[in-house]
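**Student:** just coords:
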């Protein structure tokens, strides 16, 4: 029976690989047995629903000659996909283990710059837990076990980073930093006020209280008054919401101006 399951699994994986290659998915390097890598093998890319919604609904509204920031880039799954839609992508990642693969994967696109730091509201080093089998879950609030590692993450404010934009505008900022989103926004206040990019942010249900969260409140102070959540189930698309409810948002869009999203 085990041999039958093995043969079946091998056939399914080979079929999936052919399908992903035909779809033009980038062949990213990943760590065996890690959560993100497993999802890439199955779906062609990690967070495929979020990327699909961004590529079909949001990115066509943004100028192609603008800049994207990927804050919490991990191994580069999002950055490499973003690079096809923007003039340049700046990818920020402080975790050395993720950074090793991010630097390799960034070579797939000539318009990605890798920054070996994370972002916060002041310069410091954060001691974080790196869960075994889930590199993307590394963070100060991660629940550790005996097999997990503790890592030191160098963090700086975005407003102190020279991005060498060459006069180009930043039109989109993705933030996925495992509970440190508010600090990132506060440390990027000047940049966000100047460029007014759309923010795509992960929001954990544990941070939501009374329709908001520390990160959402920080963005609201900078004029981000419009919020769009991904529809749960069905087609991947965004819809306007007036406040956040107590659930996980893998991608919540924040904007200083209204965004019109058509049904697909």
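**Tutor:** Cool, the structure landed. Here the structure is a predicted model, which means the values were calculated and not measured.
**Student:** from here on, contacts and neighbour counts on C-alpha atoms
**Tutor:** Fine.
**Student:** residue 135 touches residue 35, doesn't it?
**Tutor:** Yes. With contacts defined as C-alpha atoms under 8 Å, residue 135 counts as touching residue 35 at a distance of 7.4 Å.
**Student:** which residue packs closest to residue 44, ignoring adjacent ones?
**Tutor:** The shortest distance from residue 44 to any residue other than its chain neighbours is 5.2 Å, reached at residue 20 (C-alpha to C-alpha, 6 or more residues apart in numbering).
**Student:** can I assume that neighbour sits in a strand?
**Tutor:** No. Residue 20: not assigned to a strand; according to DSSP: H, G, I helix; E, B strand; the rest coil it is helix.
**Student:** other residues contacting the helix or strand residue 194 falls within?
**Tutor:** Residue 194 belongs to helix 189-195 when assigned by DSSP states H and E. Identification of contacts with helix 189-195 by C-alpha atoms under 8 Å, 6 or more residues apart in numbering yields 158, 159, 169, 170, 171, 222.
**Student:** my guess is the third one contacts residue 64, does it?
**Tutor:** It stands for residue 169. No. The criterion here is C-alpha under 8 Å, and residue 169 misses it with residue 64 at 10.4 Å.
**Student:** which residues do these two both contact?
**Tutor:** Going by C-alpha under 8 Å, 6+ apart, no residue sits against residue 169 while also sitting against residue 64.
**Student:** what's the neighbour count on the residue nearest to residue 44?
**Tutor:** Neighbourhood size, residue 20 [other C-alpha atoms under 10 Å]: 19.
**Student:** go on, residue 6?
**Tutor:** Neighbour tally, residue 6, other C-alpha under 10 Å: 11.
**Student:** returning to that earlier point: residue 135 and residue 35: who's more crowded?
**Tutor:** More neighbours surround residue 135 than the other of residue 135 and residue 35, with 20 against 17 (other C-alpha under 10 Å).
**Student:** which SS class is residue 172?
**Tutor:** Assignment for residue 172 (three-state DSSP): strand.
**Student:** can you show me the helices along the chain?
**Tutor:** 2-22, 35-43, 48-53, 77-82, 96-105, 181-187, 189-195, 214-221 (DSSP state H).
**Student:** packing partners for the first one?
**Tutor:** Put plainly, it is helix 2-22. Packing partners of helix 2-22 (3 or more C-alpha pairs under 8 Å, 6 or more residues apart in numbering; DSSP states H and E): helix 35-43.
**Student:** okay, now the one to match up with it:
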């Protein structure tokens, strides 16, 4: 979708039409990523957020990142998988780092069959991934998002089972800047911790959760 960064400041209706076209086109191809992107753009405009800094925790590849680089002024991505193919962009900063709620050495399980299933939390993901996948293990040193002192307008967290820990490690950042949040998985404990600091769930399903802070409602 070219020229979205220009159109975001020109005509909201036109941009939503473009995003809806992308949504329905992708729905035919069953591309969930485009569905999420459409919903995120709708929230950004609905609540008046600036397209300043987008944080992608669990970036996986350049397919989605390229489109967010076209929309946001700055994109900061975290992806520890060395097999991930991420093409450099002028407004993209890539950290080959696994995020969690503390700094420690962990086993990172790389799914050689379907790379985007790679995870720190193999025990949890084994509940959802069929048997027969080829796995490789590498050791990584995890970090907290709070350590990077970023100022996001939106945070996407899709870490194949580690989302709750990432939120705990990003608590100060989230509390201070109140970004729109997208979490693939969200436990009741994490949901309540976010509600306690003023967030409300805008949309939630089994694996997709969007939250907005009450200051913007």
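**Tutor:** Right, received. Where do you want to start? Remember, it's a predicted structure, so these values are computed and weren't measured experimentally.
**Student:** hang on, the earlier thing: any quick ChimeraX command for the buried ones out of the contacts of helix 189-195 of structure 1?
**Tutor:** Filtering these down to the buried ones (16 or more other C-alpha atoms under 10 Å) takes a single ChimeraX command:
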select :158,159,169,170,171,222
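**Student:** residues contacting the residue sitting nearest the centre point of structure 2?
**Tutor:** Nearest to the mean C-alpha position of structure 2, by C-alpha atoms, centre = their mean, lies residue 156 at 2.1 Å. By C-alpha under 8 Å, 6+ apart, the contact set of residue 156 of structure 2 is 54, 55, 56, 57, 181, 182, 183.
**Student:** same thing with residue 173 of structure 1?
**Tutor:** 68, 69, 70, 71, 197, 198, 199, 200 are the contacts of residue 173 of structure 1 under C-alpha under 8 Å, 6+ apart.
**Student:** of those, closest to residue 54 of structure 1?
**Tutor:** Nearest to residue 54 of structure 1, judged by C-alpha to C-alpha, of the contacts of residue 173 of structure 1 is residue 200 at 9.1 Å.
**Student:** any idea what the closest one aligns with in structure 2?
**Tutor:** Counting by TM-score structural alignment, residue 200 of structure 1 lines up with residue 182 in structure 2.
**Student:** tell me, how many neighbours does its match end up with?
**Tutor:** Neighbours around residue 182 of structure 2, by other C-alpha under 10 Å: 24.
**Student:** show me the contacts for it.
**Tutor:** Neighbours of residue 182 of structure 2 in contact, by C-alpha under 8 Å, 6+ apart: 154, 155, 156, 157, 208, 209, 210, 211.
**Student:** what is the burial count for the aligned partner of residue 195 of structure 2 in structure 1?
**Tutor:** Counting by TM-score structural alignment, residue 195 of structure 2 corresponds to residue 220 in structure 1. A count of nearby residues for residue 220 of structure 1, using other C-alpha under 10 Å, gives 17.
**Student:** cool, residue 221 of structure 1 as well?
**Tutor:** Using other C-alpha under 10 Å: residue 221 of structure 1 sits among 11 other residues.
**Student:** repeat for residue 86 of structure 1
**Tutor:** 21.
**Student:** that one -> structure 2?
**Tutor:** Per TM-score structural alignment, residue 86 of structure 1 is aligned with residue 72.
**Student:** contacting residues for the aligned partner of residue 170 of structure 2 in structure 1?
**Tutor:** Structural alignment (TM-score structural alignment) places residue 170 of structure 2 against residue 188 in structure 1. Contacts for residue 188 of structure 1 (C-alpha under 8 Å, 6+ apart) come out as 121, 157, 158, 159.
**Student:** I figured the third one hits residue 183, correct?
**Tutor:** Same thing as residue 158 of structure 1. No. Residue 158 of structure 1 lies out of contact with residue 183 (C-alpha under 8 Å); the separation is 10.3 Å.
**Student:** overlap in contacts, those two.
**Tutor:** Residues touching both residue 158 of structure 1 and residue 183 (C-alpha under 8 Å, 6+ apart): 119, 120, 121.
**Student:** aligned partner of the first one in structure 2?
**Tutor:** For residue 119 of structure 1, the aligned position in structure 2 is residue 99, judged by TM-score structural alignment.
**Student:** and for its match, the neighbour number?
**Tutor:** 29.
**Student:** again with residue 105 of structure 2
**Tutor:** Neighbours of residue 105 of structure 2 (other C-alpha under 10 Å): 11.
**Student:** again, but for residue 163 of structure 2
**Tutor:** Residue 163 of structure 2 has 26 nearby residues by other C-alpha under 10 Å.
**Student:** so what's it up against?
**Tutor:** 100, 157, 183, 184, 185, 186.
**Student:** can you tell me the closest non-neighbouring residue to residue 125 of structure 2?
**Tutor:** residue 161 (6.3 Å).
**Student:** ok, the one you found touching residue 124?
**Tutor:** Yes. Counting by C-alpha under 8 Å, residue 161 of structure 2 does reach residue 124; the two are 6.1 Å apart.
**Student:** more crowded one of the two?
**Tutor:** Neighbour tally, residue 161 of structure 2 and residue 124, criterion other C-alpha under 10 Å: the higher count belongs to residue 161, 21 against 13.
**Student:** what lines up against that one once you look at structure 1?
**Tutor:** Residue 161 of structure 2 maps onto residue 179 in structure 1, by TM-score structural alignment.
**Student:** go on, residue 152 of structure 2?
**Tutor:** Using TM-score structural alignment, residue 152 of structure 2 lines up with residue 170 in structure 1.
**Student:** list the contacts of its match.
**Tutor:** Residues 66, 67, 68, 69, 195, 196, 197 are the ones in contact with residue 170 of structure 1 under the rule C-alpha under 8 Å, 6+ apart.
**Student:** against residue 163 of structure 1, how distant is the third one?
**Tutor:** Read that as residue 68 of structure 1. The gap separating residue 68 of structure 1 from residue 163 of structure 1 is 11 Å, by C-alpha to C-alpha, to the nearest Å.
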